[in-house]
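Student: could you work out the structure for the sequence below:
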Amino acid sequence: MTESFQETINKIREAFGQPESFIPLHEPRFRGNEKKYLNDAIDSTFVSSVGAYVDKVEMMLSQIAQTEKAVATVNGTAGIQIALKMVGVSEGEEVITQALTFIATANAIKHNGAVPVFLDVDLDTMGLSPDAVSNFLEEFGEIRENGVYNKKTNRRIAACLPMHTFGFPVHLDKLILVCEKWNLPIVEDSAESLGSTYRNKPTGSFGTLGVFSFNGNKVVTSGGGGVIVTNNHSLAARAKHITTTAKIPHPYEYVHDEIGFNYRLPNLNAALLCAQLEQLDIFLKSKRELASEYQQYFSKSGIHFRTELPETTANYWLMCIELETRKERDLFLSASNSAGVMTRPIWQLLTRSAMYSSCQKDEQKNATFLEDRIVNVPSSAR
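Tutor: So this is what the prediction gives:
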């Protein structure tokens, strides 16, 4: 372990007031009405997919995202799958996305029977690059009567799915212009960016639909869960219908008008999430304070700490540093984890996974650079 690594580990321990015990990467904080609301849900006997807390979650998320509608789902992956389906993604079609992302982004595409096209990210956002999308479409795109097609594969390109990496928003203005030129709907994978904004507008509200995740390691959690947000009332109604087994409303009859999905968020999970959402601003403030401390320390140590861009507000879900080389990255990962301070590398590019290795991709120059250097450090609200 080098002296510089030990200094960084000591700083992380100091930041969390934990001189010896294990420090996780990101753990939830339950300091509000979690137990009260859970007990209330249990007492109501509505513990499954119907209940007051499901309705309340949808109302709260539409307010936070500044959208007119929200639809709760069992997790973020299911939410993305349905959101893509809502914009017309069908079997055998293509969706443009990034290879530098959690695997759920690509899995949601495949769950629709569609095929991901992996394009590069920007170095500053670590998210899908509008220039990469534009370059790809200029080379391979062809506008036909019923949409834009990939000249290489002859498949229709049905949507664009950017992911806001670690809560840092992609360059949305530029991406929207590119997608409008090619008439491509945008679905925002906002799983990691609850509380982040781009030009003072919440992420998730820019695309036709956006999707948040509430897994146990997110800024706020329902244990598992997701929410689709949109300003399109008809798409929201259809998403609600299809995620609740496509059951036609009736006081007692079970009649279903199409093959639907059992992707409903249980009321128990919604109760937990309501209590967490009440504390969102507190958690975000705490995380920003931690990010500021990290930034001051790392700027003096010569290590690049990733910060928000001027036109954005990041939620600092997972904070990260950029090391000089892959070797230095690996040495730091080994030293910190051996010392009981949990750190992890950014994801391996999905194009290296057996399931996605044959998918079309571009050079991935920026994504490879980041894959070799980015490390997440402990980021929990304190």
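Student: from here on, just use CA atoms for contacts and neighbour counts.
Tutor: OK.
Student: surely Leu370 is in contact with Asp124?
Tutor: No: look at Leu370 against Asp124 with C-alpha atoms under 8 Å: they stay out of range, at 10.1 Å.
Student: these two: which is more packed in?
Tutor: Leu370 (25 against 16; other C-alpha atoms under 10 Å).
Student: next, the structure of the following sequence, for comparison with the previous one:
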Amino acid sequence: MGSGTQGLHLALKVLDVRSGDLVITPSFTFIATANAISHSGATPWFIDIDSTNWTMDPVRVAEEIEAHAVKRNGALYHLATGRRIAALMPVYTLGTPADMDGLVKVAQQYNLPIVADAAAAIGVRYRERPIGEIADLTVYSFNGNKTITSGGGGMIVGREDLVKRAKHLSSTARVSLDYEHDEVGYNYRMTNLEAAVGCAQLQRLGTFLDAKKRIRAAYDRAFANHEAVAPFPAPSDGESTFWLSGVVLSENQSVKDACTALWASGIEARPFWKPVHLQAPYRGSPCGTMAVTNSIWHRILTLPCSTSLSKDNQALVVSALLQHLES
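Tutor: Model (predicted):
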């Protein structure tokens, strides 16, 4: 794929998500997740996250479907809009798998396919299983800010028949060397140069994941006893790529002020994603109660966590943030 977003769009196409449909997904994600749904002609139905791992809560999904959807003629429909509910799209936030046992149970109950947005989760397992084996289709990103990168690009894995169809559509649906095409396809192919870079990066994946884990652990130790901050959630089974690291500030702290102070010290720090249900293009989309999402997104401060970050430089980040918090 040329990007992870293209991969998500193509995965939805392969699973017959059509114009006018709804796709259930979390609002607590980068906007590309919702954009891929929109590119398919569908609309996202936003669901809240679990506070323990920041991924879509299967209990909330089940509750929302029970309260706001109905089965009719072998399909599931949203009561308020009349739209067909076509798929679930969980996001493996920060490289941490969602509660897929719970989501698969919901999906099976309502006969919904699952496309997993695993943009930052390459190399992680879910309860001893490769994550690519769980959803119908799983999509990775190789954007420049991911754990491994080819400068751009993405990848779809999953059921063999679905992946075969995705590959066909990604290559303009060409069926022969004499330029026969059997349907409307897409030019979503990764270049050979990008693929070569990606293959080289894959050989170093274990080293990169170890570095990400070390960086997260160091931040957690450094701020463990500070009353003004809390750590990012740690998965109960320890399985995560720990793609981004940082802290959650208390209500009386300002992420903007912290970023300003760190940037003044030559340290790049950033706020987190603004939830998609608050973004202008999606304010009219169906949306469940967002108690967890609304309570934390504006308090998340992401800190430097590149795999090349040295221990000495990380210590400078910690010192600068502590100085700001104490001032």
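Student: in structure 2, point out the residues matching stretch 85-102 of structure 1.
Tutor: On the basis of TM-score structural alignment, stretch 85-102 of structure 1 is assigned to residues 13-30 in structure 2.
Student: tell me where the stretch 101-250 of structure 2 has strands.
Tutor: Applying DSSP state E, counting those that start in this stretch to the stretch 101-250 of structure 2 gives strands spanning 115-117, 125-126, 129-130, 137-141, 154-158, 229-231, 245-249.
Student: again with the stretch 51-200 of structure 1
Tutor: Per DSSP E, counting those that start in this stretch, the stretch 51-200 of structure 1 has strands spanning 69-73, 94-98, 115-119, 141-144, 147-150, 156-160, 187-189, 197-198. These are given in chain order.
Student: among those strands, which comes closest to Phe166 of structure 1?
Tutor: When these are compared by C-alpha to C-alpha, strand 187-189 sits nearest Phe166 of structure 1, at 11.2 Å.
Student: buried stuff in that closest one?
Tutor: Neighbour-count burial for strand 187-189 of structure 1 flags 187-189 (criterion: 16 or more other C-alpha atoms under 10 Å).
Student: what are the ranges of the helices in structure 1?
Tutor: Using DSSP state H, the helices found in structure 1 span residues 3-16, 34-44, 52-65, 76-86, 103-111, 130-140, 172-181, 233-243, 267-277, 280-301, 326-338, 365-371.
Student: which part of structure 2 matches the second one?
Tutor: Helix 34-44 of structure 1 lines up with nothing in structure 2 when matched by TM-score structural alignment.
Student: ok and that helix relative to helix 267-277, angle-wise?
Tutor: Between helix 34-44 of structure 1 and helix 267-277, the angle comes out at 150 degrees (axes from the mean of the first three to the mean of the last three C-alpha atoms, to 10 degrees).
Student: same question for the fourth one.
Tutor: Taking the same axes, to 10 degrees, one finds helix 76-86 of structure 1 and helix 267-277 inclined to each other by 100 degrees.
Student: pull out the buried residues from helix 76-86 of structure 1.
Tutor: 76-86.
Student: for it, give me the average deviation versus structure 2.
Tutor: After superposition onto structure 2, the mean distance of helix 76-86 of structure 1 to its aligned counterpart is 0.6 Å, using mean C-alpha distance after the TM-score superposition for structure 1.
Student: ok, now the last one?
Tutor: Average distance, helix 365-371 of structure 1 versus aligned residues of structure 2 after superposition (mean C-alpha distance after the TM-score superposition for structure 1): 0.9 Å.
Student: equivalent range in structure 2 for that helix?
Tutor: Mapping helix 365-371 of structure 1 onto structure 2 (TM-score structural alignment) gives residues 291-297.
Student: what lies in contact with the matching stretch?
Tutor: Residues outside stretch 291-297 of structure 2 that contact it (C-alpha atoms under 8 Å, 6 or more residues apart in numbering) are 27-28, 48-51, 248, 272-275.
Student: for the residues you listed, pick the one with the most neighbours.
Tutor: Sorting those by how many neighbours each has (other C-alpha under 10 Å) puts Ser27 first, at 31 neighbours.
Student: and the gap between that residue and His68 of structure 2?
Tutor: 18 Å (C-alpha to C-alpha, to the nearest Å).
Student: one more: Tyr282 of structure 2?
Tutor: Taking C-alpha to C-alpha as the measure, Tyr282 of structure 2 falls 19 Å from His68 of structure 2.
Student: which one of those two has more residues nearby?
Tutor: Remark: of Tyr282 of structure 2 and His68, Tyr282 carries more neighbours, 21 against 14, as counted by other C-alpha under 10 Å.
Student: quick one: residues contacting that one.
Tutor: Val276.
Student: counterpart of it over in structure 1?
Tutor: So, by TM-score structural alignment, Tyr282 of structure 2 is matched to Tyr356.
Student: all good on my end, thank you.
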